[in-house]
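A.B. asks: Fold the following, please.
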Amino acid sequence: MTNKMAEYDFRTLSPPDFELLVQDLLQVELGIRLEGFKSGPDGGVDLRYSKAFDNDIVVQCKRYIGNQYRTLKLNLEKKELPKVLKLNPKRYVVATSVPLTIGQKDELVSLLRPYCKKRSDILGAEDLNRILRENPKVERSHFKLWLTSTEVLQRLLKHGIFTRSMIELEEIRRRISIFVPTESVKRASKTLDENGVCLLSGIPGVGKTTTAEILVAQLVEQGWECVVVSSDIEEAFEAFREKEKQVFIYDDFLGQTDLNPRLGKNEDQRLLQMMGVCKRKPKLKRLILTTREHVLDQGLREHEKLKRANLNPSQCVVALEDLTESTRAKILCNHLFFFGVNQKTRKKLVESGAARRVIDHANYSPRVTETMCELYVDERITPAAFGRRFIQLLDNPGDIWREPFENQIGGDARVILKLFALHESDQRLSDLSLCFSDYQIAAGCDLGQLDRRFKRAIGELENMFIRLAEQRAFTYVKFHNPAVKDFLKQVLTEEPQFLQAVAQRVSVYSVVLSAYEILIRTASFKPEPSEVRFAIERTLNTPELRFFEVSEGCFPWTVSPPQRLNDWIRVLSTLNASAITDEVMLIVDRCLTEWDNPVKDVSMLANKFYEWATKKKSSVTQPIEPLVDRLLNHCNCLEDLRYVSELTSSADRSKTLHKKVEQKFYDQSIAWVNDEIESSELAEHADDVINEYEITASVLGVDEAPLTEERSRVSEMYEEVEDAEDSAEPLSGLDTEKSEADDILDSLRY
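C.D. replies: As a prediction, this is how the structure comes out:
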């Protein structure tokens, strides 16, 4: 819960937000119901209490940043006092975010007498904070207020909730301030409460990550511990405490593109186990996942277990359809206000009709709005040009980056950007430098000059296209804005010659694979078989680390050689050239002979290899029996057996090898089950292990009877943890006042 002694300066509330807060506070303070009015010229009335048609009580709300008493007094004297004289209210109340001394209050009462009758008719920041402390329900209902207090933000940062893309408290405050709750937030909250698991999916830039962060932040304030999973669901199990309220957030859990799904070995099974725990105990454990819609589709194709799990009850799509006209208008207003777009520019945007065209535009999204506001701050766009540039950006989102990309940076900088865009994740600066060197050296460039050229190009790109961050004694690269990468993906589809050069020169696996993927999708691509073989061999074992920012720094991870080959087969499978097929099969054949581990990766690769060979009507040279024997020797869990079983089912029609798999099951399965149960820290995991045994027995077609005794023993070993009696406090304060979009836009003029 929030700190009852918190002192707010109200800077994270827009003027309409501040007015709503004052309305709620004065209604409980005075015990009356106050009328509110739409945004726009108020004639001196922000809030009003009237028994008939008289102005019994008129309230004026003045929101400023910091101690601006002189500005407040001047505004009341020159602008508001003439309106008060005309209104002639029985009582006039001023509520302001400015801190006030006793002398300052007396001065304002004297200025506004007889309408302000006593000192209590002037409410400064300290008075509003007092009423908030006395009325915690009001405080809770205005989540932007308490969520952006320094104490709360520091607690959220300690949990690592916002550290993926934000570092400073002021940046986080602005991010929360511009957030406008949508129907997707309500759906996600309900899904999480009822199901314990919420999978947020949607197109890039629609607000999935921010929605997840807001939900988690509110749970943290209700006493939940947050665990941020950065690279593998195993991090959640390591942090798992059975009787504590914990919410786990796993952003982009399948990666940011559909080229290289992020889930590592056995992670799909472990992820399903964690989902099972959260579904059974939503009062104690909750899991929030986010992913892009097209990446989810690819992930379900790549991970059979996820596909079979039926994620529909947990899925909540964050859709553009949730952005109603009024919501779009509020998002626009918040961005303009908190990014510091001046009143003259805001007024011009409305009066020219550009504001209405913006929120009605088919390409409208919060990301585009943020990009435009950032450009306003960076480039100091004139009021007349702002609306035109905004519409141009929406018409062609990439154009805002095309001009600086083509005319404001040099050739080396453009090459670096395109290489970085082909990479899966954030990248170490040193690794990007090596990638650049690969590309340029193969083109005949002087090695001695490359380091200087690279540093100069990075200087051109920094703060315009990329950001550099220091963590754990190294520097890594991030895109300054996600829209930059979206733009560069479009650029890459227009440059097949560059992609072909990358495919021939660079040794970074994900970059070369991404180049092939785009070429195959967008061009009439007919590579030489020897080029394909060389590209695969060049990238199969090269070191490559990918980095995802977490609270402790950057977490590195890599992709195993079998998984790389598996990805290569998937990407190349649409090519029909028999010569390429033969080249790839020779590499696969040799690798399967040389590799011993891991069982899952090799089995999946071998299975795809045999399926591919059958589809291409090619002869298979790899003897299956030695491979199966070697894999069985390395099996150490039930899942390994299932993968080998799938391999033997597709490649061994005589079923002789399948019997070896069955025998391994009879010899080892009970021991494996006992080891898993005894080493488990989760009570629920025992049932999961037994269920896995039954699934494996069913897949292999063997008798489940030997486990009957084990099930009885397990039930005695574990006592089910009782569900917590106290239910989680429901999300509050997310409902927004419904008003017409035109009224909201009209407020930009004042």
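A.B. asks: rest of the way, CA atoms for contacts and neighbours
C.D. replies: Will do.
A.B. asks: what ranges do the helices span in the stretch 151-300 of the chain?
C.D. replies: Along the stretch 151-300 of the chain, counting by DSSP state H, counting those that start in this stretch, helices occupy 169-177, 183-195, 208-221, 234-239, 267-280, 293-302.
A.B. asks: Around P730, how many other residues sit close by?
C.D. replies: Counted with other Cα atoms under 10 Å, residues neighbouring P730 total 12.
A.B. asks: typo on my end, R713
C.D. replies: 11.
A.B. asks: one more to put side by side:
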Amino acid sequence: MDSFELGRLTDHDFEEVCRDLFTELLGVPLEIFPRGRDRGIDLRHAPEGGPCTIVQCKHWYRSGRAKLLAHLTDVEVRKVAALKPDRYVLATTVELTVDAKEKLRTTFAPHIRSTEDIHGVDDIVAALRERPQLVERHFRLWLSGTAALGALLHKGPLLRSDWLRRELAKVAQTFVPHEGFERARRLLDEQHVCIVTGIPGAGKTTVARMLAAWRMGHGWEVHEISQDVDEVTELWRDGVPQLFLYDDFLGQTTLLPQFGKNEDVRLLSVMRAIRDAPDKALVMTTRRYLLEEARRKHDRLASDDVRDALTGIRLTDLDLLTRGRILYNHVHRSALRPLQKRQFAARDAWLPVVSHRNFSPRLIEETLRVDLKREPDVATAMVANLDNPRRIWERIVENELTEEAVQLLEIVFTYGSVGLVELEETWTWYRRESEREADGRRFRHALQVLDGTMLVIDEGVVSFHNPSIADYIRFHLNAGRGQLGALLASCGDMQQVVRLVDAGRLADGGGIITQLMQLKEELASAVLGAEDTVDDNLEDHLEWALDTAETIGSSSLADYVAERARELPRWSENTKDLLRLADSLEGSRLITQEVSAEFRALVDDHVSSQISERVAGGWIDVNNWYAYLDEPIGWLADGTLLDDMVECALEELRELAADPGDLSEASIGFLEALLGFLTDNDAHLLHEEEFRAVERIREQLTRAREAAWRSLARSLAERSPDRGRPVKLPPNPRHEQVVVVSEFMSDLGNAESDGPG
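C.D. replies: A predicted model of the protein is given here:
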């Protein structure tokens, strides 16, 4: 049976839980009051002319029974006598014995009617066990349950990644649910697919991980996708509830011309499959500007499938009360010394933070993690970091780190993530190109300085501690503080070159582009030198190289593209990419008309050959090939080739009319394509009876699919883990929120112990 660790709640969390719980237990609505000068009233029901009921909430789980009883009998009893309520109810997170309850009943008589109005922690936990829907309305309460905590803290079949398990448990300690999270959770329940977007540091990854924790607490497996969407199909298990977490699916600071061979097509296919599967869910995150750029480059990402799955984390989701809770949780759980924690109890310390226009949960976390040993006044340092978000890393990178360590960060930036052996090899090459000393001792020292602060090493793979560090290194390179020529010369992998160039293409990357324009030959040499590391999609690589040549005005790079392009159509199977590359060559000012015309002729021959092969294989091959091209069937075919396609379609029509076999709802698109092609080419009347027969089959399957969708919608509504909508306070004016935040921040003034609270 599930239990709850109520000590994980803040005081205000506990009061909100009590409001909803005692509204049910007492059968009357309760209003909640800001803590502080509340005259001893936390919750109250006081109808005009009716009896007054007061519920007092004492979250004294650390203090113990003796201190609580002393406070109640010495202080609270006088407040209650002055208030004279008709009924006084006590709720506390302290264990209360029978004798303790009887003593309190006697002390507070006649306002406490019986010991049933005194609820210790065991009574509250028992009442919550009987109300799972109420528990799920309070995310942090649900998260304190043994089922959720067990899933997060203990290795098991639901989550096999120890690293992700540690991250989920860490995030759960400080997470504060907000409207952006609730919006994402509702979308995931409705669509099964959710793409969380937002500006850097807004909390996209935190929301995604808490969605994963939510599902895992309800018995779902959670799988992290680290490379590309094909991992989903490899991990897919029918009949097993699974959530796939694909963080930063478009990258952190760069956008490749195509984020994997045909991955846009495969991503949409997986999204549609998950949307139709009641026991599967997909959560992805990306920065909003990267998604917009991706949608411009990949038409499919502008489809309804993507738009319907989008939700954003906006700064307006974090009102002052939510910001206060975020700050409180991070300070409360941090490794700050007691004196540093107590600083935040003062209003002039926390109010400038939670009111700041640049408020960011990530900056709060990083300031507490990085500055706690450097700054005696952490609150002031936090405001300074919010004033200048680069400050937290700029001071370290430009003033405190050795050159060896900075160049190590620059190398990691070109990779994103990289193995230790490859990192050391590239760093050594970079040092030598910079005419600096390089040896294993220097490398190990630089890595040791960065490990745990700016870099993470997990199973031999090195990456940035969080995206804000990569953002700063991009700014550092953009400002000309690195040696870009030597860095290019050290790149042995094409993806390194691509990340550097694409960092310059971002809105604030003009400095990198300016440097590359002075390093045209070095860039061309880097591309040639890393050519053997290009994956099997050479068409995409050449299109990227041509775009880069246009951006920096490199004729050498354009010549490289022209030379390699001539070889492609003889062996390539990527017809769609060949067609796109032909369009790019024709539109380039650096490619001669002769070269582009020659390439177009080669591609046309290749396309005709592909169509002939598909026609020979039958209508299914034709349909699948054009579906891959995402073009109407018959495009690029004319004359006898088109006549052959019509005959192929008619043959399929006759066979289906005679024996439709075991067609299912999945065949609707196939039938629509067949009938549409025959109609477009005026061939539907050649076999009118057969055409009508197949049209009837399509209509029957369409009706069956619509019925199945309606049934699925009903099933999803019944199985949704969050059928209840969260109960919220009415919107508070700013000054009321300040009062609430002041009270729970004042708890930090009692900080007595080092380490996490």
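A.B. asks: re the thing from before, what's the closest of the helices of the stretch 151-300 of structure 1 to R749 of structure 1?
C.D. replies: R749 of structure 1 lies closest to helix 169-177 among the helices of the stretch 151-300 of structure 1, at 20.1 Å (Cα to Cα).
A.B. asks: winner for burial among the helices of the stretch 151-300 of structure 1?
C.D. replies: Highest mean neighbour count of the helices of the stretch 151-300 of structure 1: helix 208-221, a mean of 22 (counted as mean count of other Cα atoms under 10 Å).
A.B. asks: Mean per-residue distance, that helix versus structure 2.
C.D. replies: Here the mean offset of helix 208-221 of structure 1 against structure 2 after fitting is 4.4 Å, by mean Cα distance after the TM-score superposition for structure 1.
A.B. asks: quick revisit: which among the helices of the stretch 151-300 of structure 1 is found nearest to E325 of structure 1?
C.D. replies: Closest approach to E325 of structure 1 among the helices of the stretch 151-300 of structure 1 is made by helix 183-195 (12.8 Å; Cα to Cα).
A.B. asks: which strands and helices sit next to that closest one?
C.D. replies: Contacts defined by 3 or more Cα pairs under 8 Å, 6 or more residues apart in numbering; DSSP states H and E place helix 183-195 of structure 1 against strand 197-202, helix 208-221, strand 285-292, strand 315-317.
A.B. asks: Mind checking these for the one nearest to I690 of structure 1?
C.D. replies: Of all these, strand 285-292 sits nearest to I690 of structure 1, with 21.8 Å by Cα to Cα.
A.B. asks: now the closest one against helix 293-302, angle please.
C.D. replies: Orientation check (axes from the mean of the first three to the mean of the last three Cα atoms, to 10 degrees): strand 285-292 of structure 1 against helix 293-302 gives 110 degrees.
A.B. asks: Please list the residues outside strand 285-292 of structure 1 that contact it.
C.D. replies: 192, 196-204, 208-209, 212, 245-256, 275, 277-279 (Cα atoms under 8 Å, 6 or more residues apart in numbering).
A.B. asks: Would you mind getting the average deviation of that strand from structure 2?
C.D. replies: Following superposition, strand 285-292 of structure 1 is found to deviate from structure 2 by 3.9 Å on average (mean Cα distance after the TM-score superposition for structure 1).
A.B. asks: May I see the buried residues of that strand?
C.D. replies: K285, R286, L287, I288, L289, T290, T291, R292 (16 or more other Cα atoms under 10 Å).
A.B. asks: How about stretch 60-69 of structure 2?
C.D. replies: Per 16+ other Cα under 10 Å, stretch 60-69 of structure 2 contains these buried residues: W60, Y61, R65, L68, L69.
A.B. asks: any idea which of the residues you listed is closest to K297 of structure 2?
C.D. replies: Of the buried residues of stretch 60-69 of structure 2, the one sitting nearest to K297 of structure 2 (Cα to Cα) turns out to be Y61, at 55.5 Å.
A.B. asks: for the closest one, what are its contacts?
C.D. replies: Y61 of structure 2 touches G7, T92, T93, V94, counting by Cα under 8 Å, 6+ apart.
A.B. asks: Got a ChimeraX select line for the buried ones in the residues you listed?
C.D. replies: Listed next is the ChimeraX selection for buried residues among the contacts of Y61 of structure 2, using 16+ other Cα under 10 Å:
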select :7,92,93,94
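A.B. asks: buried stuff in the longest helix seen in structure 2?
C.D. replies: Across structure 2, the longest stretch assigned as helix under DSSP state H is helix 688-719. For helix 688-719 of structure 2, burial by neighbour count (16+ other Cα under 10 Å) applies to E690, F691, A693, V694, I697, R698, L701, T702, R705, L716.
A.B. asks: What count of nearby residues applies to C226 of structure 1?
C.D. replies: Neighbour count of C226 of structure 1, defined by other Cα under 10 Å: 24.
A.B. asks: Just to check, it is in contact with E244?
C.D. replies: No - between C226 of structure 1 and E244 there is no contact, the gap being 10.7 Å when judged by Cα atoms under 8 Å.
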